[in-house]
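Asks: predicted coordinates and the sequence they were generated for:
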Amino acid sequence: MLVIQNDFKTIQFAVYFTDLDEDETRVYRFLLPRLLTSHTNQLINKTLMSEKLEDLYGAYFKSRVERIGNFSVVSIILTIVDPLIVDDKTLLSQATELFNQVLYDHDAFDKDLFLEEKRMIIEQWETLPDKKRLYAQTKFYEHFFKGDAYGIPLSGTLNDIKKLTLQKLESYYKNVFLKNTKKFVINGRITKDELIELQNNFDHDLELKHPFITSFRDPRDVLVVKEETQMKQAILKLGYHFPVFIADQHYHAAVLLDTILGGYPES
């Protein structure tokens, strides 16, 4: 467990589930965080979950799915107010209990919530051409990363989503997801006694189960893709890449170059 000691007004509990990025599991990993944070065995619907978070002084969850090298990383973060501010000595333990429930307390997922989330994702895909900027970005990634994992949406394809069943999702959660490498991070003001209690409550993995691999494809010929649609402005997407990773000495220079080329309106 990594503890970052900061005297912020909040404390954050974060967990990172890491596994290989694979075609057949993307749709599961995209949908799971939405269901995990919406209900548990005790908090059986969104209303009860919202009420519980409100009882914890407006605590809230955030989740994210990322592709890093050959890994898929699902992060779930719970943010609470610093217990010292509200003078509540039970807040930290209540938050810890809720965080564990969200991660592990799911004998089954609510079918109606599953169908609702699935419907919304399908609707987002089917209405994509109407969202000009998002459509342009999606097509850009599709062409620029053609043949690479990064060219496939984190949600999986529309066909993957339509074929998804509740039974398959539950099976993946119990048999695969919970066995992922898990890294816990606590960010905030934590005492030594509280740290000991937190370490006893969270199952933290020290090593990745698979090696971290990064690779670059060979350079390709310049590809120009033009599409016409009815809108009042043009969208130009420029793509380039070079073999620099976050641990390389040129990483910050690469970030600066990227910002200069396209990070600001005046670029």
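Replies: Yep, it's here.

Asks: C-alpha only now, for contacts and for neighbours.
Replies: OK.

Asks: which SS class is I11?
Replies: Following DSSP: H, G, I helix; E, B strand; the rest coil, I11 is assigned to strand.

Asks: what about it, neighbour count?
Replies: Per other C-alpha atoms under 10 Å, the neighbour tally for I11 reads 24.

Asks: surely it touches G188?
Replies: Yes - here I11 lies in contact with G188, judged by C-alpha atoms under 8 Å, at a distance of 4.5 Å.

Asks: L257 and Y251, how far apart?
Replies: 10 Å (C-alpha to C-alpha, to the nearest Å).

Asks: next: I4.
Replies: On the measure of C-alpha to C-alpha, I4 and Y251 end up 24 Å apart.

Asks: also L261?
Replies: Taken as C-alpha to C-alpha, the span from L261 to Y251 is 15 Å.

Asks: which stretches of the chain form helices?
Replies: 26-36, 46-55, 83-86, 91-104, 111-126, 132-144, 158-163, 166-175, 192-201, 251-262 (DSSP state H).

Asks: buried set for the last one?
Replies: When neighbours are counted by 16 or more other C-alpha atoms under 10 Å, the buried residues of helix 251-262 are found to be A254.

Asks: list the contacts of D160.
Replies: V27 (C-alpha atoms under 8 Å, 6 or more residues apart in numbering).

Asks: now it: how far from D193?
Replies: Taking C-alpha to C-alpha, one finds D160 at 46 Å from D193.

Asks: roughly how far does K168 sit from Y104?
Replies: 17 Å.

Asks: and for T138?
Replies: 33 Å.

Asks: and for K132?
Replies: Taken as C-alpha to C-alpha, the span from K132 to Y104 is 39 Å.

Asks: please apply the same query to D55.
Replies: From D55 to Y104 the distance is 21 Å (C-alpha to C-alpha).

Asks: what do you get for L20?
Replies: L20 is 21 Å from Y104, by C-alpha to C-alpha.

Asks: looking at these two, which one has more neighbours?
Replies: L20 (19 against 15).

Asks: please name the nearest non-neighbouring residue to that one.
Replies: Excluding the flanking residues, the one nearest L20 by C-alpha to C-alpha, 6 or more residues apart in numbering is F71, at 4.5 Å.

Asks: and here's the other structure:
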Amino acid sequence: MNLENANASLETSFQNTIATVQFGHPASNSFPRQLLDRLTAEINLLSRNENVSVIILKSEGNRVFCSGASFDELLQVENEEQGTEFFSGFAHLLNAMRNCNKLIIGRVQGKAVGGGVGIISACDYVFATLLSDVKLSELAIGIGPFVIEPAVSRKIGKTAMAEMTLAPDQWKSAKWAFEKGLYSVLCDAANLDLEVNDFAQKLSSYNPEALFEMKKIIWEGTEQWESILIERAKITGKLVLSDFARKALIQFKK
């Protein structure tokens, strides 16, 4: 196991019918491919768990929710096949969240970049703090938010998605994200866990069959994502091999 994967963490805890999944990585909660696969598998496993009615998705630490793809692994991509394989990890995760039989509550304690914004977008209900600014930085590193775009656009609309994408060096405030619909609730950091847990408890007290039917309604019209997100992964996998992307990734790492 390489150092990136050795330092990655994924833990699931249970309280009654609520499952809390926490991911983490020392590099600002970024995602090496193996961690993406582990989270995808965990979401699929919980989807089949009849003793679970609600999932809380959170990350380690206080300042960053998720910084997206691992730059170290992106620099290791040597051909289009490897590039497609890496970005398919995000495609599989978003589809797992979309297809999950349980409602997913996002707990966002800090900033999110790129793929992190996509993961937030794939949650069904999101609590965030005033520190939870967002950015789509992909164009600045020679690629684009192609895989996560359907999820982001579904939440905030094409116009707001384009506003973020075409200004890849600019942070959008948590308040902006709340007003656009990315976040369901904006609260003080001190109250985040209390509000998330209270909401999860209430949600889990409702009829599981009704929650399941509601989940299907929420995601109506997204059936084509199974193929669309993989096609987008191919586009990104090709672009990450460009000289522009290579130079930009190295510069970002510095």
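Replies: Right, received. Where do you want to start? Small disclaimer: the values here were computed from a predicted structure and weren't measured.

Asks: what's the TM-score here?
Replies: In this superposition the chains share a TM-score of 0.26, using TM-score structural alignment, normalised by the length of the second structure; 113 aligned residues with a C-alpha RMSD of 5.9 Å.

Asks: hmm, back to that, pick the most buried one from the helices of the first structure.
Replies: The highest mean neighbour count among the helices of the first structure, using mean count of other C-alpha atoms under 10 Å, belongs to helix 26-36: a mean of 21.

Asks: wait, V117 of the second structure sits on K135?
Replies: Yes - assessed by C-alpha under 8 Å, V117 of the second structure is found in contact with K135 at 7.5 Å.

Asks: which SS class is T20 of the second structure?
Replies: Going by three-state DSSP: T20 of the second structure is strand.

Asks: who's in contact with it?
Replies: So T20 of the second structure contacts T12, S13, F14, I55, I56, L57, K58 (C-alpha under 8 Å, 6+ apart).

Asks: in strands only, show me those.
Replies: Using DSSP state E, the subset of these located in strands is T12, S13, F14, I55, I56, L57, K58.

Asks: hmm, back to that, which of the contacts of T20 of the second structure sit farthest apart?
Replies: Spanning the widest gap among those are F14 and K58, at 13.6 Å by C-alpha to C-alpha.

Asks: which one's more surrounded, those two?
Replies: Neighbour count, other C-alpha under 10 Å: between F14 of the second structure and K58, K58 has more, with 19 against 12.

Asks: my guess is that one contacts S13, does it?
Replies: No - counting by C-alpha under 8 Å, no contact exists between K58 of the second structure and S13, whose distance comes to 11.5 Å.

Asks: what touches both of these two?
Replies: With C-alpha under 8 Å, 6+ apart as the test, K58 of the second structure and S13 both reach T20, V21.

Asks: host element of L186 of the second structure?
Replies: Here L186 of the second structure sits within strand 185-187, counting by DSSP states H and E.

Asks: helices of the stretch 51-200 of the second structure, start to end?
Replies: 71-76, 80-99, 115-121, 149-156, 158-165, 174-180, 192-204 (DSSP state H, counting those that start in this stretch).

Asks: tell me which of the ones you listed sits nearest to Q34 of the second structure.
Replies: That would be, of those and by C-alpha to C-alpha, helix 80-99, which comes in at 8.5 Å.

Asks: name the helices or strands packed onto that closest one?
Replies: helix 33-47, helix 115-121, helix 225-239 (3 or more C-alpha pairs under 8 Å, 6 or more residues apart in numbering; DSSP states H and E).

Asks: got the buried residues for it?
Replies: So, applying 16+ other C-alpha under 10 Å, buried residues of helix 80-99 of the second structure: 80, 82-99.

Asks: same question, stretch 36-45 of the second structure
Replies: L36, D37, R38, L39, T40, E42, I43, N44.

Asks: wait, the last one touches A96, no?
Replies: Yes - under the contact definition of C-alpha under 8 Å, N44 of the second structure touches A96, with a separation of 6.2 Å.

Asks: can you name the residues that contact the nearest residue to Y125 of the second structure once chain neighbours are set aside?
Replies: Closest residue to Y125 of the second structure apart from its sequence neighbours, by C-alpha to C-alpha, 6+ apart: I105 at 4.9 Å. With contact set as C-alpha under 8 Å, 6+ apart, I105 of the second structure has these partners: V54, I55, I56, L57, C123, D124, Y125, V126, F127, V196, A200.

Asks: was I right to think L10 of the second structure contacts G24?
Replies: Yes - checked against C-alpha under 8 Å, the pair L10 of the second structure and G24 is within contact range at 6.5 Å.

Asks: so between those two, which is more surrounded?
Replies: G24 (21 against 16).

Asks: what distance do you get for the more buried one to I228 of the second structure?
Replies: Distance from G24 of the second structure to I228 of the second structure, by C-alpha to C-alpha: 28 Å.

Asks: what's the answer for D72 of the second structure, then?
Replies: Taken as C-alpha to C-alpha, the span from D72 of the second structure to I228 of the second structure is 26 Å.

Asks: same question for F244 of the second structure.
Replies: From F244 of the second structure to I228 of the second structure the distance is 25 Å (C-alpha to C-alpha).

Asks: now do R107 of the second structure
Replies: 27 Å.

Asks: more neighbours, the two?
Replies: Taking other C-alpha under 10 Å, R107 of the second structure and I228 do not tie; R107 has more neighbours (26 against 15).

Asks: give the contact list for the more buried one.
Replies: By C-alpha under 8 Å, 6+ apart, the neighbours of R107 of the second structure are I56, L57, K58, S59, V126, F127, A128, L192, D193, V196.

Asks: which non-adjacent residue is nearest the fifth one?
Replies: What that stands for is V126 of the second structure. Nearest to V126 of the second structure is G106, by C-alpha to C-alpha, 6+ apart, at 4.4 Å.

Asks: thought that neighbour was touching I56?
Replies: Yes - with contact defined as C-alpha under 8 Å, G106 of the second structure reaches I56; the gap is 6.0 Å.

Asks: and the two? which has more neighbours close in?
Replies: G106 (25 against 22).
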